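[1] Fold the following, please.
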Amino acid sequence: MYSSIIVAVDVAQIDRAESILLKASALSSPDGRITLVNVIEEVPGYLTIEIPDDLMMTARTDSETRLRALRDRVGVNAGIEIRNGSPAREILTAAEANNADLIIIASHKPDLSNYFIGATADRVVRHAKCSVLVDR
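    Just a heads-up that it's a prediction; the model follows:
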């Protein structure tokens, strides 16, 4: 059983998140903490002139709404963290900040550049200081 679990969620694939949140609940100790983490990638500076000013705030609000709905639908008591930046780096930072002993992350079907697992999942597995469960 794990005492602190980070569940990395891509809100664009929220249907995959339900199964990994259920796994986190099953693996969590009775007094364990589960934290849902979503990362909003920062927009490169050269593109910021082309996008609306409130895009990042809208993305943050949408992510939080979707994660709350997921948490309520599954019926799991979990905290929510929305972070900005590189997904792999922010997932790892959240794991360290929460003293996580497990990260659960879904992996999409890979292309040739990342054949075995997805790019973000690959980076998390390589650099995590705790156990990582990759869900396919």
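[2] Only C-alpha atoms from now on, for both contacts and neighbour counts.
    OK.
[3] ok, residue 7 - how many residues close by?
    Residue 7 has 27 neighbours, counted by other CA atoms under 10 Å.
[4] Following the chain onward from the helix or strand hosting it, which element is next?
    Element membership of residue 7, judged by DSSP states H and E, is strand 2-8. Once strand 2-8 ends, the next helix or strand along the chain (criterion: DSSP H and E) is helix 14-27.
[5] I'd like to know which elements that next one is packed against.
    In terms of contacts (3 or more CA pairs under 8 Å, 6 or more residues apart in numbering; DSSP states H and E), helix 14-27 is packed against strand 2-8, helix 55-74, strand 102-106.
[6] could you point out which element follows the last one?
    The C-terminal neighbour of strand 102-106 among helices and strands, as given by DSSP H and E, is helix 119-127.
[7] Surely residue 100 is within a strand?
    No. Assessed with DSSP: H, G, I helix; E, B strand; the rest coil, residue 100 is coil; it does not lie in a strand.
[8] What residue, apart from its backbone neighbours, is nearest it spatially?
    Once flanking residues are discounted, residue 100 sits nearest to residue 4: 4.6 Å by CA to CA, 6 or more residues apart in numbering.
[9] For the residue in the chain sticking out farthest from the centre, give me its contacts.
    Using CA atoms, centre = their mean, the residue of the chain lying farthest from its centre is residue 49. It sits 28.1 Å away. The contact partners of residue 49, by CA atoms under 8 Å, 6 or more residues apart in numbering, come to none.
[10] Could you also give me the structure for this next sequence, so I can compare it with the first?
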Amino acid sequence: MYETILVATDGSSPANRAVDAAVDIASTFDADLHVVSVVDTSRYGDSMLSGTEDVIDELRGRAEEILEDVETRADVDVTTEIRRGRPHEEIVGYADSTDADLLVVGNRGLGASGQIGSTAERVVRYVDRPVLTV
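    Presented below is the predicted three-dimensional model:
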């Protein structure tokens, strides 16, 4: 049913639940699992960050730690990717480039509240493939 699954993570608790669900689904269907983490430069403004590569390096380092954690937790082969930009745009773009059959995202991210997070909402709105929010 699923050959390629993409899960997006920012290291938050909902994203970790999404990773666990994606690993389970990939294991069940013997699917390829892709994990993407996006360095959210839109939060700070790309123009503001252009002169501060230290900030970008720190954010990228955090993303690398998150992806390494996923690789050690997963009992399936994982392909990881770090992207830079607006999270929903990068997640949708990566889903398109890998032709993912299913996207798995946390229902809230680092700015957790009682409602669905803006990134999850935008992914659901702009992607043309099934999305599981966890």
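[11] Need the counterpart of residue 27 of structure 1 in structure 2.
    Here residue 27 of structure 1 is matched to residue 25 in structure 2, going by TM-score structural alignment.
[12] An error on my part: the question was meant for residue 16 of structure 1.
    By TM-score structural alignment, residue 16 of structure 1 lines up with residue 14.
[13] Check whether its match really touches residue 117, as I assumed.
    No. The criterion here is CA atoms under 8 Å, and residue 14 of structure 2 misses it with residue 117 at 10.1 Å.
[14] May I see the buried residues of the host helix or strand of residue 83 of structure 1?
    Element membership for residue 83 of structure 1 (DSSP H and E) is strand 79-84. By neighbour count on 16 or more other CA atoms under 10 Å, the buried set for strand 79-84 of structure 1 is 80, 81, 82, 83.
[15] nearest residue to the third one other than its sequence neighbours?
    The one in question is residue 82 of structure 1. residue 38 (5.1 Å).
[16] residues touching the one you found, list them.
    Residue 38 of structure 1 neighbours (CA under 8 Å, 6+ apart): 8, 9, 10, 11, 63, 81, 82, 83.
[17] so what's the second one closest to, chain neighbours aside?
    So the one you mean is residue 9 of structure 1. Closest residue to residue 9 of structure 1 apart from its sequence neighbours, by CA to CA, 6+ apart: residue 38 at 5.2 Å.
[18] Over to the third one?
    Excluding its sequence neighbours, the residue lying closest to residue 10 of structure 1 (CA to CA, 6+ apart) is residue 38, at 6.1 Å.
[19] cool, the fifth one as well?
    The shortest distance from residue 63 of structure 1 to any non-neighbouring residue, by CA to CA, 6+ apart, is to residue 11 (6.3 Å).
[20] Hmm, the one you found is touching residue 66, no?
    Yes. Applying CA under 8 Å, one finds residue 11 of structure 1 in contact with residue 66, separated by 6.9 Å.
[21] neighbour count winner among those two?
    Legend: neighbour count by other CA under 10 Å for residue 11 of structure 1 and residue 66, higher for residue 11 (21 against 15).
[22] Kindly provide the distance from that one to residue 39 of structure 1.
    9 Å (CA to CA, to the nearest Å).
[23] Over to residue 106 of structure 1?
    From residue 106 of structure 1 to residue 39 of structure 1 the distance is 14 Å (CA to CA).
[24] Can you pull the residues that touch both of these two?
    Common neighbours of residue 106 of structure 1 and residue 39 (CA under 8 Å, 6+ apart) are residue 9.
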